[in-house]
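>>> Provided below for reference: sequence and predicted model.
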Amino acid sequence: MFIGLPAGRVGELLIQRRGVVLRLHLAAPGIEAVSVVLPLDALFEVRVQVALRLWRVLTDRRAGPDPVKLSPERVSRLILALRALDGLDAGATQREIAGVLFGQKVSARDWLSHDLHFRMKRLVSFARGLTEGGYRRLLLHPFRGW
C-alpha cells in the first residue's frame, strides 16, 4: 500500500525510505490517489525511470540505481580534467602532467608518438571546453552529449 500523503497540501515533500531520499512536488490539493505527471519532452525517458524509482520506494522495494547520478568514470574524468588544467595553469607541460596523472613517465623523444600524448590532448581539449562554458552541460545531465 502507498504511504498516505498530507491531504490538501501543495508544495514539496521529501520521502525517505531504505536510505533513498526522494523529493515530490505536490501540485494539486484534494487528490485521493498518488499520481505522476510526465511531460513528453526530451527528458521523458529519465522521468519514467525516476517515476519507477518512486513507485519502488512507495511499495517498499529497492529503489534501484539513480538515473541522474554521474557515473564513477565520469566523475574521474572530470577530476582528471581539473587536475590537468591546474597543471597547465602552474606552467607544467602536458608530458609532465601525464606523468603525474597516469603514473607513467615518457621520454621527450617518445612523447609525440606515445599513447599518453594523444590521451592528454583529448583530456586538455575536454578540460578547456569545460572552462569555455561546457561545464553548464553538467546541468543537463544525463543528456550532456559527452
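It's in. Numbers count the residues shown, from 1 in each chain.

>>> CA only for contacts and neighbour counts going forward, please
Noted.

>>> May I have the distance across stretch 16-23, first residue to last?
Its start and end residues considered, stretch 16-23 measures 9 Å (CA to CA, to the nearest Å).

>>> How far off centre is that stretch?
18 Å (CA atoms, centre = their mean, to the nearest Å).

>>> And the residue in the chain sticking out farthest from the centre, how far from residue 95?
Largest separation from the mean C-alpha position in the chain: residue 109, at 38.7 Å (CA atoms, centre = their mean). For residue 109, the distance to residue 95 equals 11 Å [CA to CA].

>>> Identify all contacting residues around the helix or strand where residue 120 lies.
Using DSSP states H and E, residue 120 sits within helix 115-131. Contact with helix 115-131 is made by 78, 80, 81, 82, 84, 85, 94, 95, 98, 111, 135, 136, as judged by CA atoms under 8 Å, 6 or more residues apart in numbering.

>>> next up, a second structure to put side by side with the first:
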Amino acid sequence: MLAGPVRLHYLLSGITQIDVKTLTLRRLVVLCRRGRFPLGLFPPEPRARRWVLALQAYDGLTAGASHREIAMALFGETIVRDDWNGRSQYLRLRVRRLIQVATALVQGGYRDLLG
C-alpha cells in the first residue's frame, strides 16, 4: 500500500458505529502518511484487564481447576478465604462471569474485538 497508488473502497453505512468506522479511516490515513501507527489514535482499551482475567480463568478451567482455585489464582488466597463462603456470592459470580466471557471469546467472540 505504501509503495504506490491504491484504490480503497470503504463502506460507511449506518450511524450507530460511525465513530468506530471513521476512527479506523483516520488511523489508516496517518499510517500511510507517517509510516507508523499513531499512538494518540490507539487509546488503552478499558475492557482489556477483564479480558485478561477471563482468559486466565478459562486457562484454569481447562487445566481442571475448580472455581475456588481459579478465584485464588486471580484474586489471592486471603480474599477467597475471607469471602468465598461469606454472606455475598459476589466472588463465585465473578468467576462464573469471567468464564462465560472467556468461553464466548474462545468460541469466536474474539472477532468482535477487531472491529
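That came in fine, so what should we check first? A quick note: this is a predicted structure, and the numbers were derived from the prediction, not measured.

>>> Can you give me the TM-score here?
The TM-score (TM-score structural alignment, normalised by the length of structure 2) is 0.64; 105 aligned residues with a CA RMSD of 3.4 Å.

>>> follow-up on the earlier one: buried residues in the helix holding residue 120 of structure 1, which are they?
Of the residues in helix 115-131 of structure 1, 116, 117, 120, 123, 124, 126, 127, 128, 130 count as buried by neighbour count, 16 or more other CA atoms under 10 Å.

>>> all strands for structure 1, in order.
11-17, 20-26 (DSSP state E).

>>> want to try JSON lines for these, with mean neighbour count as columns?
As requested, the strands of structure 1 are exported to JSON lines (neighbours: other CA atoms under 10 Å):
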{"stretch": "strand 11-17", "mean neighbour count": "12"}
{"stretch": "strand 20-26", "mean neighbour count": "14"}
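
>>> what does stretch 65-75 of structure 2 correspond to over in structure 1?
Per the alignment by TM-score structural alignment, stretch 65-75 of structure 2 matches residues 92-102 in structure 1.

>>> Helices - which of the contacts of helix 115-131 of structure 1 land there?
Within the contacts of helix 115-131 of structure 1, residues falling in helices by DSSP state H are 78, 80, 81, 82, 84, 85, 94, 95, 98, 111.

>>> Just the closest of these to residue 50 of structure 1, please.
Using CA to CA, residue 78 comes nearest to residue 50 of structure 1 of these, at 24.7 Å.

>>> re earlier: just the residues contacting the match of stretch 65-75 of structure 2, thanks.
So stretch 92-102 of structure 1 is contacted by 80, 83-84, 87-88, 104-106, 108, 111, 116-117, 120 (CA under 8 Å, 6+ apart).

>>> Thank you, goodbye.
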